[in-house]
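Peer 1: My questions concern the predicted model and sequence given below.
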Amino acid sequence: MRQKRATATGDGVDVIVGQWAAERPELETLPMEVFGRIYRISRLMGDRVERAYAPSGIGRGEFDVLATLRRAGEPYTLSPSQLSAALMLTTGGMTGRLDKLERAELVQRIPDPADRRALRARLTAKGRQVVDEALTAGLAEQAAALNQLPATQREQLAGLLRTLLAAC
């Protein structure tokens, strides 16, 4: 069993692990420490990034759709089912997002040239400008947090997380 190191600067996860150590000292809590911190970092950074998107007039959900279209490259067009699959959303959830983005003139629905019964979502020029601004602002927030680590540790962390994600 691994012993918990005493640190002068603990966090909420340390508190939880300490409580479990008192109640169930036989438990190996390293997984809780790792995944508890990953979860908390994800939530905190998600909130920071969403605040960075706000001046562009979009939230995280809208950003995800716009960014998926932007990453698709010219002509920045995908079917709603392709968007749903990429974002792991139901078709109903995607329809709601596309409706909102279309009202804001950030995307437009156009006929699918391969299937006259279907539509495709296309990023507008305004949508491209909005997503590019939001992306820059969101990356700046993420970089500010990561810059608390030396460059070598940032690279190491990215590699370790890639390996861990592949194992999940």
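Peer 2: All right, it came through fine.
Peer 1: C-alpha only now, for contacts and for neighbours.
Peer 2: Fine.
Peer 1: can you give me the end-to-end distance of stretch 25-32?
Peer 2: Start-to-end span of stretch 25-32 (Cα to Cα, to the nearest Å) is 14 Å.
Peer 1: Any idea how many residues pack against the closest residue to Asp14 other than its chain neighbours?
Peer 2: When the adjacent residues along the chain are set aside, Asp14 lies closest to Glu33, with 7.5 Å between them (Cα to Cα, 6 or more residues apart in numbering). Glu33 has 15 neighbours, counted by other Cα atoms under 10 Å.
Peer 1: and Glu33, which of the three is it?
Peer 2: Secondary structure assignment for Glu33 (DSSP: H, G, I helix; E, B strand; the rest coil): helix.
Peer 1: now swap in Arg116 and tell me
Peer 2: strand.
Peer 1: again with Pro111
Peer 2: Classified using three-state DSSP, Pro111 is strand.
Peer 1: then this one, side by side with the first:
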Amino acid sequence: MDDDLQPMDRVARIQADWRRERPDLDTSPQGVIARLHRLAGHLTEELCVVYGRYGLSEGEFDVLCALRRAGEPYERAPGELAAHTMVTTGGMTKRIDRLERAGLVTRRRSDDDQRGRIVALTPSGHALIDQAFTDHMRNEHRLLSLLTPAETEALEGLLTTWTSRVEGLRPSDGK
């Protein structure tokens, strides 16, 4: 389908409403931001289906992946896990507790600092995350197959650039 002939999507309808109601405002950023927001919701939903097949939440999946990526002996301190995941340090304890109850990780005192803890994958956690990550990659390939390889490459470049610039900003003061 020719891009110029695509039907008006939800975001375009919202922008049209705002142009009618507030013609004094430039709503063009919504064309990108709102679509990314909607897409993120759809992608999260699609990704969580795979995590759910393994009894994992998105954050738990992320923690197991961080441990698996650590290489042998597949362990990290909780602070390291927070730095290597999208999970905050505050949410880390709850996730580790649940993963430990499920027999997927263990905790032990650090050899270097007896006050510190080390979280490690168990053999069953290792097997589970290897299988779950394989399915996760298959799912991500499926989702990206909706774009051409050139579109995927261009989008990755744009998102990489934009992410690095946004992450360099200070939080907005609302102005």
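Peer 2: Arrived safely. Remember, it's a predicted structure, so these values are computed and weren't measured experimentally.
Peer 1: can I assume the residue nearest to Asp14 of the first structure is in contact with Val15?
Peer 2: No. Using Cα atoms under 8 Å, Glu33 of the first structure is not in contact with Val15, being 10.3 Å away.
Peer 1: residues in contact with the most centrally placed residue in the first structure?
Peer 2: Residue closest to the mean C-alpha point of the first structure, counted by Cα atoms, centre = their mean, is Gly46 at 6.5 Å. Shown in contact with Gly46 of the first structure (Cα atoms under 8 Å, 6 or more residues apart in numbering): no residues.
Peer 1: The second structure: which residue goes with that one?
Peer 2: In the second structure, the residue paired with Gly46 of the first structure is Thr44, using TM-score structural alignment.
Peer 1: hang on, the earlier thing: could you measure the residue nearest to the centre of the first structure against Ala118 of the first structure, distance?
Peer 2: Taken as Cα to Cα, the span from Gly46 of the first structure to Ala118 of the first structure is 34 Å.
Peer 1: Which helix or strand contains the aligned residue in the second structure for Ile58 of the first structure?
Peer 2: By TM-score structural alignment, Ile58 of the first structure lines up with Leu56 in the second structure. Under the assignment given by DSSP states H and E, Leu56 of the second structure is not contained in any helix or strand.
Peer 1: State the number of residues packed around Leu56 of the second structure.
Peer 2: 20.
Peer 1: how much space between it and Arg138 of the second structure?
Peer 2: In terms of Cα to Cα, Leu56 of the second structure sits 17 Å off from Arg138 of the second structure.
Peer 1: same check, this time on Pro29 of the second structure
Peer 2: Taking Cα to Cα, one finds Pro29 of the second structure at 32 Å from Arg138 of the second structure.
Peer 1: go on, Gly103 of the second structure?
Peer 2: Gly103 of the second structure is 26 Å from Arg138 of the second structure, where distance means Cα to Cα.
Peer 1: mind listing the helices for the first structure?
Peer 2: Residue ranges of the helices in the first structure, as given by DSSP state H, are 12-23, 30-53, 60-71, 80-87, 91-103, 125-146, 151-167.
Peer 1: wait, what's in contact with the one in the first structure that sits across from Gln15 of the second structure in the alignment?
Peer 2: Alignment note (TM-score structural alignment): Gln15 of the second structure maps to Val17 of the first structure. Val17 of the first structure is in contact with 29, 32-33, counting by Cα under 8 Å, 6+ apart.
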